[in-house]
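1. Below: sequence and its predicted model.
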Amino acid sequence: MKKFYMSLVNHRKTMVMIFTMVFVVCLLLGNLVKVNYDINDYLPESSPSTVSLELMQEEFDGGIPNARIMISDVTIPEALEYKEKLEAVDGVTAVTWLDDVVSIFVPLSTLDTDTLETYYKDNNALFTVTIEEDRRIEAVSSIRELIGEDNAMTGSAVSTAISTTETVLEINKISIFTVLFVLVVLVMTTNSWMEPLIVLIGLGLAIVINNGTNLIFGEISFVTNAAGSILQLAVSLDYSVFLLHRFEECRQENPDVKAAMTEALCKSTSSILSSGLTTVIGFLALVLMQFRLGPDLGLALAKGVAISLITVFVFMPSFILLTYKWLDKTRHKELLPKFDLFGKIVKKVTIPMVCIFVILIIPAYLASNANDYYYGSSNIFGSETQLGSDTAVIESVFGKSDTYVLMVPVGDTATETELSQELNSLPQVTSIISYVDLAGAEIPLEYLDENTLSQLISKNYSRMVLSVDVPYEGEDAFSLVEQVRDIAQKYYSDTYYLAGEGVSTYDLMETVTNDMVKVNLMAIAAVFIVLLLSLRSISLPIVLVLSIETAIWINLSIPYFMDTPIFYIAYLIISSIQLGATVDYAILMTDRYKENREMMNKKAAVIQTISDVTVSILTSGSVLTVVGLLLGYITTNQLLGQLGIFIGRGAILSLIIVLFVLPGLLYLFDPLIIRKRKIKQIQMGAD
């Protein structure tokens, strides 16, 4: 390694030029990366709802209804005029209303009440609209302009369109606040006014390269787009700072800056690599998820940390050597006090903290697995947003509703009729639009226009559109999906296909719950193995992993005690993120304790270790905390917001356990940790 590092420092200008060119290219490529805001697109390709959707797109021009539009205070003729205008909106492929189900030329009092009130109630008209995926933003904007602010719209297409436009602005705001906070933290924790800028330049370069190289994935999820860059910044920050501090230490012993940098790289490689590898592996555990949002986020984050490591070992040494004179010229006094007193205080409370820690392990674990969950995207926007308000207004008049689409082989109208009758007998089914239902209605089939028929009959399949008065997810919705599938199975065995927002959410629920145990166990096992190899101890990996896992369990148990439902996707992702991002603190604490233990007794080693590492741990931990809380409180997307709160709160809990509990665990397990190491100094006094 020494020869490699010597070669790097001797070609520092070349390295800086190469990274600068890569930076410019990736800055341009980053604009070409598409962002997907639809959670259901990340279901496994083999899931029943995904297969159904793909087949439906092959057989029929129109997709599944994905928006509900309510127009208030309108007559039947006025509602029909609105329907024509909605159908004319670019991107809208179908609009369904009362006139598609029954004749509106008869007195309304003669119509079935449930069917009538599904579409028209108290002079409010509710339209079910299908919007093309590629034109959601433009179509939703045009519909809002058409209906005005006094009317309401909701649905997955609306949610996705709003997420696409608003999240970008929110993330830009969060990024600005994050950079400013990082700048302040670095100014407080470094000894040169120039050092924060050097660190931020290296971090910015690594982040831009990672964003540009995301083009290899074709597109990334909105979760990756929102959290990827700021998480990369938070977890990679201490790599550059650690290298800079090592360089300063080596310069005090060796005035030759190139030799000092080579020595600093050799001394810091093991610590930075072990820290980086545990983070990368923690993120890579997400790749094991069947739910493809996990691999999307895991690969991007792991790649980002790997690029940050390459940047630290290749670009930063060259850049530091080119700017070290500025570092020298802008020296200032230390702005933070020494943490010697803090170390003594922690030593006094660390054993009681260990006792509390042990008491909390089992309750925290049990509570973290007993939460109530949201699985889909129906609750992403709260009541304080326009979409949340619109959704509440529509549900207050027409109740919660969803649309399922069932496809069965074409040709057997008798069986279709029996199927339709049994489905209509379900109390949650308010209406069915299908070939057999319309043929048996009062309107003769020949009066049906060609467009309507093309939406119900294809070459191979007959399609039934079911309006159901259940929400997109929850026990009632999931129970109905199972009932509809059981009924369809009875008549058509395995030749039917069912799709819809609630159906996709049901499949999503089954997919992500199956992922949980596998992802967590693999993340823990992988991190444990890396720690085992790097620390060469069996007891230490157990102590470190248990410490961080307990912080994760406490973090996830808080919603249970607050009786707050959580997004299962955030619940699943945070376990790997918190483990990968904060186990570094425990590694740093342990490494420094082992170093200090070679020269002093264990009590003194604990105090000195806390004094040595507190600034470094607080630097990284505070950034991760603020990044998470900014994401949590600025974004209107509640899934991202909850993930941000988990990240911020998880960082705080990990900090508390590493700073107040881990020293006590190291003290108690000292005989297992130090038993094979030679103590260089005779221990003075009792331990």
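-> All right, it came through fine. Numbering: from 1, shown residues only.
2. Only C-alpha atoms from now on, for both contacts and neighbour counts.
-> Noted.
3. list the contacts for the nearest residue to E195 once chain neighbours are set aside?
-> Leaving out its chain neighbours, the residue that sits closest to E195 by Cα to Cα, 6 or more residues apart in numbering is L327, at 6.4 Å. The contact partners of L327, by Cα atoms under 8 Å, 6 or more residues apart in numbering, come to S192, W193, M194, E195.
4. Distance to L466 for these - can I get that in a markdown table?
-> Compiled in a markdown table, the contacts of L327 are given as follows (distance: Cα to Cα, whole Å):
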| residue | distance to L466 |
| --- | --- |
| S192 | 67 |
| W193 | 65 |
| M194 | 65 |
| E195 | 63 |
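5. Quick check: which element contains the residue nearest to E195?
-> helix 316-329 (DSSP states H and E).
6. Around the nearest residue to I361 once chain neighbours are set aside, how many other residues sit close by?
-> Excluding its sequence neighbours, the residue lying closest to I361 (Cα to Cα, 6+ apart) is T550, at 6.0 Å. Neighbourhood size, T550 [other Cα atoms under 10 Å]: 21.
7. Below is an additional structure, to be compared with the one above:
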Amino acid sequence: MVSQRGKGMERIVKNNKLVILTTLIFTLTMGFFTLKIKINPDVTDYLPESDTVVKNFNKIGRDYGGSLTGFLVYESDKIFDERSLLEVKRLSEEMEKVEGINLVSSISNLVDIKSKDDDIRIEKVISFDSLKDEKYLSEKEKFFKSDNFYKGKFLSEDGKKSLIILFFDDDCDQQKVCAEIKNIVKKSELKGKIYYGGLPFLFEEIGTLIVKDLTKLLVPCILIMVIILSISFKSVEGVLIPLFNSLISIISVAGIMSILKVKVTIISNIIPIILLAVGSAYSIHFISKVYELESEGKNRKEAIEESLKVIFLPISLAALTTFIGFISFVGGSYLVMIREFGIFTAVGVLVSFFLSVTFTPSLMIITKKSRSVVNSEKENDRFVEIVDKIIKYKKMLVTLSVTLSIVSLIFLPKISRSADIIEYFKRGSEFRKSNDIIEKDFNGSSRFLIIAGGNMNSVKNLKKVEEVETFIKDSLGLNNTNSIIQVIKRTNKIIEGKEQLPENDEKLSNLYFLIEGEKSLDRLIKPDKSETVLEVSFQDGLSLERVRKLQEKIEEKVKMVNGDLNFSITGMPSVYIRLDKSILKSTIVSTFLSLGLIFILLSFIFRSLIKGVKGILPIFFTIIMVYGIMSLTRISLDIATNLIGSIAIGIGIDYSIHYLLRLNSELKNNKDFNVATKNTLLTTGRAILTNVFTVSAGFAVLIFSELKPLSNFGFLIMLTMLLAGFSTIVIFSVSITKKERK
């Protein structure tokens, strides 16, 4: 088997030009498909379609003309003056023309039922023929500030802001519609200022930031890699070959995603950065080995052939463990986006490995030797000093590592979680400012959607829905509700003089007849009166724990009044709750799954359970310390940072494998453990450090991401890689027993 592998390596060296040509053709093909890749910023798609909350959310989208609502906030010195009202009217009318918007609600088009001399008619709340009448405008402003039905919904308390509500079709291209809306606003040259809010604009902003991050962060990441590789290898090939490997891996994965019609999400957005950092690791170890053998007097061809034979096992094992780390997300995560991230990053790792044992040696044959020595004597002396100090103070360093791990364990249970998408935007960002205005002046944009299924031609059933709405207002303090109950009671007040539900089903039928045909009511009740929706709006500032308790209390209440009705709760707050639960589960399951699989693999490789345990020790200490730092720095566990554990295991365990395999080899040639350790540190240790700094620097670029979860993720992965490299070198220098040394 070894000889067959050896022959395979010889064929790669012999047919190096064919390997290069094949790789280039494949890359160009994948590059063509990469140009067609699309982005999906919609977080509701990240949960499986079979999820109950998602099913109900999509049901509202189908049955009630869309489940997503956008907001335009128009701000001027005074809303109730002629200019401002005309601009709101003009803007509302322009929005109605946008394909993908099925309904627009604003103070300019609101209607109400009026009764005069026994004549009942529906007319607009604001008459635009009376805008020059200051008294009329003043009365209407007071009306919007005091009327229970409209208060806080369309006009801010200071009278300077007005809300325009846009109801999106569920099957529309949200990003395209939002872009068109912004373009219309820009061309309108309004005197007032416009702010954008709501989920469609949030998703559009995320999509914009994903593209911005990809274009803004990739180039700095490449430059940092170039600098570190230049310092480490001091050769053109030492810089370009790892870089080529990473870029080809990125293009390959993007091309495959495009072919399979898998869109880029807020999480898969970081795949290029990961592959740029991780994809270079295998070629770095290969190049280091070639240079090491060249420094011993071998020519380029001999050095490459021997490197392929010697380095193939540790590189393949490192790739396998990294693959396990990423693929564990498939079995360990409930979220679709994280499963997709795991699959395609794992594919990228395999491509990087394959390139490192085919494309890398083929290029190195062509480039020949590009430097005379591996490192200058001065550099070697400096590195030897560092190695000697590590060996001298290894016990103290291990004690420090253990102490830090224990301290981290104490803070571990205090890690907070975050699933609110608004929190993904940094404070001070334009979208965050807009959202704060909607929160402050219009009671927030978060909405529970409570579906009540049953015969809504029955006053008895409507009273049950009313009981739930009253409970939400009086007991939970959520006063901003919208329902068919309110419309019926308001209409009944005009007809009967009583703001209450009608006395019997016949009178209810008459009221339905009066309001029939009003498009806005289609969002509250089905045409056949078989189901209704109760909307409960509140501010995003509430903690997720508070939102969870509110939902639990609503669920308890609807169980008590169920009867002939079937209640179900959905809406973005419910999605956030489900996301939060999934994030916690994903973190625990994927971390322990990858740790368990890698322990089994290491135990099999070294034919020892003890060595298997020791193999995962450095990364175990690393994960504990990183989660402890998360707790201390108040970085929340979210859709990005929940990936830390498995990624740390998958990437960090590579260092253990390379170190242990090289140490085993050195111990066979030299029985003195300290000498073997020193030789390991001077060779593999140097490659590990090069890789640590390359990977860390690559991920550090993510700190500058516009999205907070990715920024935190970049910082934590950088820290993880530094700690993993440090732990590997220090812990293995002291934890190998005398029996194992022999």
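-> It's in. The structure presented is a predicted model; accordingly, all values stated were derived computationally and were not measured.
8. L108 of the first structure maps to what in the second structure?
-> With TM-score structural alignment as the criterion, the equivalent of L108 of the first structure in the second structure is F143.
9. now swap in G304 of the first structure and tell me
-> G304 of the first structure maps onto G348 in the second structure, with residues paired by TM-score structural alignment.
10. mean distance, whichever strand or helix holds that match to its aligned residues in the first structure?
-> Using DSSP H and E, G348 of the second structure sits within helix 336-357. In the superposition against the first structure, helix 336-357 of the second structure averages 1.0 Å from its aligned positions (mean Cα distance after the TM-score superposition for the first structure).
11. Next, the angle from that helix to helix 359-367.
-> For helix 336-357 of the second structure against helix 359-367, the angle by axes from the mean of the first three to the mean of the last three Cα atoms, to 10 degrees is 30 degrees.
12. contacting residues for the residue lying closest to S434 of the second structure once chain neighbours are set aside?
-> Excluding the flanking residues, the one nearest S434 of the second structure by Cα to Cα, 6+ apart is Y195, at 5.4 Å. Residues near Y195 of the second structure by Cα under 8 Å, 6+ apart: L72, V73, Y74, S434.
13. Please dump the residues you listed into CSV; it should also carry neighbour count and secondary structure for every row.
-> Compiled in CSV, these are given as follows (neighbours: other Cα atoms under 10 Å; DSSP: H, G, I helix; E, B strand; the rest coil):
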residue, neighbour count, secondary structure
L72, 26, strand
V73, 26, strand
Y74, 24, strand
S434, 18, helix
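14. Nearest to Q4 of the second structure among those?
-> S434 (64.6 Å; Cα to Cα).
15. Is that closest one in contact with G197, as I believe?
-> Yes: taking contacts as Cα atoms under 8 Å, S434 of the second structure lies within contact range of G197: 6.1 Å.
16. Go ahead and report the secondary structure state at D112 of the second structure.
-> Classification of D112 of the second structure by DSSP: H, G, I helix; E, B strand; the rest coil places it in strand.
17. that older thread, of the contacts of Y195 of the second structure, which pair is most distant in space?
-> Y74 and S434 (10.9 Å).
18. and the residue mapped onto M337 of the second structure from the first structure, what does it touch?
-> In the first structure, the residue matched to M337 of the second structure (TM-score structural alignment) is L293. With contact taken as Cα under 8 Å, 6+ apart, L293 of the first structure is in contact with I39, Y42, S221.
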